[in-house]
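Student: Sequence plus the predicted model coming up.
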Amino acid sequence: MNRSTAVVPFCHSSDQPSALQQQFSEWECGSAVPQGPDRGWMCCPKGWRRFQGSCYFLSTDTMNCAESAENCTGMGSQLVVITSQAEQVFLIEQGTQRPSRDLFYIGLFEDDMGQWQWVDKTPYNETAAFWREGEPSPGHTENCTIMHLPAWTHNNWNDVLPTTKHHRICEAAAIFV
């Protein structure tokens, strides 16, 4: 842990704690604004990884696509929505850390033939998509998306059958205190 990180018990100071706050009692906090009078802390549940304003959970167990989405929701989060190359690179870097895992569900689904949609309804932007060569596959049976980690390229997404079991990456907004 570096100097600007602390592990703290989380006290619900507001009347309406978020679903994420209700699920976890121990939080890791880092400085949100390193200098100036408006210093604050950006916190994620202990064991989650922080990047920019989000917290990420990389599972160690496997589930099918629907179970993965439900598991993230049950923790007050969602399957990850990747909106930038910086976020994609961050997640690739997380895949190099132990324990070793390789395939992770992300929150991108095919609603209709060729119509991809993020779980939170963020518009799908093909210029910010990181498909492997030849992906996504034609047809509608492979309508869930996984990320291959660790990756030797930024383009590491693959569409798969929703019944296959893989790890998952959950994402939630960091808590500012």
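Tutor: Received the coordinates, thanks.
Student: CA atoms for contacts and neighbours, from now on please.
Tutor: OK.
Student: So what touches the longest strand along the chain?
Tutor: Ranked by residue count and defined by DSSP state E, the top strand of the chain is strand 103-112. The contact list for strand 103-112 (CA atoms under 8 Å, 6 or more residues apart in numbering) reads 58, 65, 68-69, 78-81, 116-119, 140, 143-149, 166-170.
Student: Below is an additional structure, to be compared with the one above:
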Amino acid sequence: MASEITYAEVKFRNESPAPVVKVPPETKKPEHHPQKYPLWLPWLISLLLFLVCIALVVILFGGNDDNSSFLLFPLFSVALLDGSYGQYKTLLQNSTEWYCVASSSADKMEGWMCCPKGWRRFQRSCYFLSTDKMSWAESEQNCTGMGSQLVVINSKAEQDFLFNLAKETVTNVYETKYYIGLSAHKNGQWQWVDQTPYEKTATFWKPGEPNLLFAEKCAAIHVKGNMDPNTFSNWNNVLCFTNCYRICERAVELL
């Protein structure tokens, strides 16, 4: 009889379990991304450098006097130069093109002074001489509609500038009148449209003017083609419903 073979499962109690190795959790390193710049930034920098070069040319060769030439900038250039979209919108409301001239002191550039196309600059004001005629009240309303006012003349230098500017438009010997912002509607007392005090010593009336004040209560610059170029006292009072040209004034835009 064949002997039976018995298998037995033997367990050793003193067997040590496999050691468990604890691996510290992997520390996640922060990701570093390269700095990204807008694609248009190099173009903007190039444009600004170009405008600075133009400014240097103006300062070196254009001079800083009030009769120096204007530079014509598209509105988007003015907006980039200023860095303010708000001022860009302000310029856009009244004109599509502006003439700008560098404003600088003896040692540095301070910015730009801008006037709408078709206006002329003197010091820190822009002036518009109309090519059509209206009454004084209509002239005042028209200037207001353009964001300006009938001109207020504060100095002899301004009077001289306007006289010469008006003379440029006169091509014949006939008289030409341009309304200014001075009237005597209230009790026959002269008053500027912006409430600037009326100083008789700082006026430029023609000899014998103003006269007939009971009827002629609006002031105008009176120019003739054959007038003595040295005659700067040329204000005349006229009937306010007379159709005359007009001079509008507004402050320059500073950028």
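Tutor: Done, it's in. Bear in mind that the values here come from a model prediction, so they are computed numbers and not experimental data.
Student: tm score of chain vs chain?
Tutor: After superposition, the two chains reach a TM-score (TM-score structural alignment, normalised by the length of structure 1) of 0.89; 177 aligned residues with a CA RMSD of 2.4 Å.
Student: rewinding a little: mind checking which of the contacts of strand 103-112 of structure 1 land in helices?
Tutor: Using DSSP state H, the members of the contacts of strand 103-112 of structure 1 that fall within helices are 65, 68-69.
Student: Quickly note the distance from the equivalent of residue 116 of structure 2 over in structure 1 to residue 172 of structure 1.
Tutor: Under the alignment (TM-score structural alignment), residue 116 of structure 2 pairs with residue 45 in structure 1. Residue 45 of structure 1 sits 10 Å away from residue 172 of structure 1, going by CA to CA, to the nearest Å.
Student: Common neighbours of those two, please.
Tutor: Common neighbours of residue 45 of structure 1 and residue 172 (CA under 8 Å, 6+ apart) are residue 55.
Student: SS state for the aligned partner of residue 72 of structure 1 in structure 2?
Tutor: Mapped onto structure 2 by TM-score structural alignment, residue 72 of structure 1 lines up with residue 143. Here residue 143 of structure 2 is helix, with the state taken from DSSP: H, G, I helix; E, B strand; the rest coil.
Student: Contact partners for the closest residue to residue 143 of structure 2 other than its chain neighbours?
Tutor: Closest residue to residue 143 of structure 2 apart from its sequence neighbours, by CA to CA, 6 or more residues apart in numbering: residue 149 at 4.9 Å. Listed by CA under 8 Å, 6+ apart, the contact set of residue 149 of structure 2 reads 140, 143, 181, 193, 248-250.
Student: ok, and those residues in structure 1?
Tutor: Using both residues aligned by TM-score structural alignment, their matches' CA atoms under 8 Å, structure 1 keeps these contacts from the contacts of residue 149 of structure 2: 140, 143, 181, 193, 248-250.
Student: Let me see the contact set for residue 197 of structure 2.
Tutor: The contact partners of residue 197 of structure 2, taken as CA under 8 Å, 6+ apart, are residue 191.
Student: Can you verify it is assigned to a helix?
Tutor: No. Assigned with three-state DSSP, residue 197 of structure 2 falls outside any helix and is coil.
Student: Tell me which residue of structure 1 lines up with it.
Tutor: Under TM-score structural alignment, residue 197 of structure 2 pairs with residue 123 in structure 1.
Student: just residue 220 of structure 2 next, same as before
Tutor: Using TM-score structural alignment, the partner of residue 220 of structure 2 in structure 1 is residue 146.
Student: Verify the stated contact: its match with residue 158.
Tutor: Yes. Here residue 146 of structure 1 reaches residue 158: they are 5.4 Å apart, a contact under CA atoms under 8 Å.
Student: Looking at these two now, which is surrounded by more residues?
Tutor: Counted by other CA atoms under 10 Å, residue 146 of structure 1 and residue 158 do not tie: residue 146 has more neighbours, with 25 against 22.
Student: What strand or helix carries residue 22 of structure 1?
Tutor: Element membership of residue 22 of structure 1 [criterion: DSSP states H and E] is helix 19-23.
Student: Residue 113 of structure 2 now?
Tutor: Using DSSP H and E, residue 113 of structure 2 falls in strand 109-116.
Student: Rebuild the contacts of residue 149 of structure 2 as JSON lines, extending it with distance to residue 122 of structure 2 and neighbour count.
Tutor: As requested, the contacts of residue 149 of structure 2 are exported to JSON lines (distance: CA to CA, whole Å; neighbours: other CA atoms under 10 Å):
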{"residue": "140", "distance to residue 122 of structure 2": "21", "neighbour count": "22"}
{"residue": "143", "distance to residue 122 of structure 2": "18", "neighbour count": "20"}
{"residue": "181", "distance to residue 122 of structure 2": "17", "neighbour count": "24"}
{"residue": "193", "distance to residue 122 of structure 2": "20", "neighbour count": "16"}
{"residue": "248", "distance to residue 122 of structure 2": "13", "neighbour count": "26"}
{"residue": "249", "distance to residue 122 of structure 2": "10", "neighbour count": "26"}
{"residue": "250", "distance to residue 122 of structure 2": "11", "neighbour count": "23"}
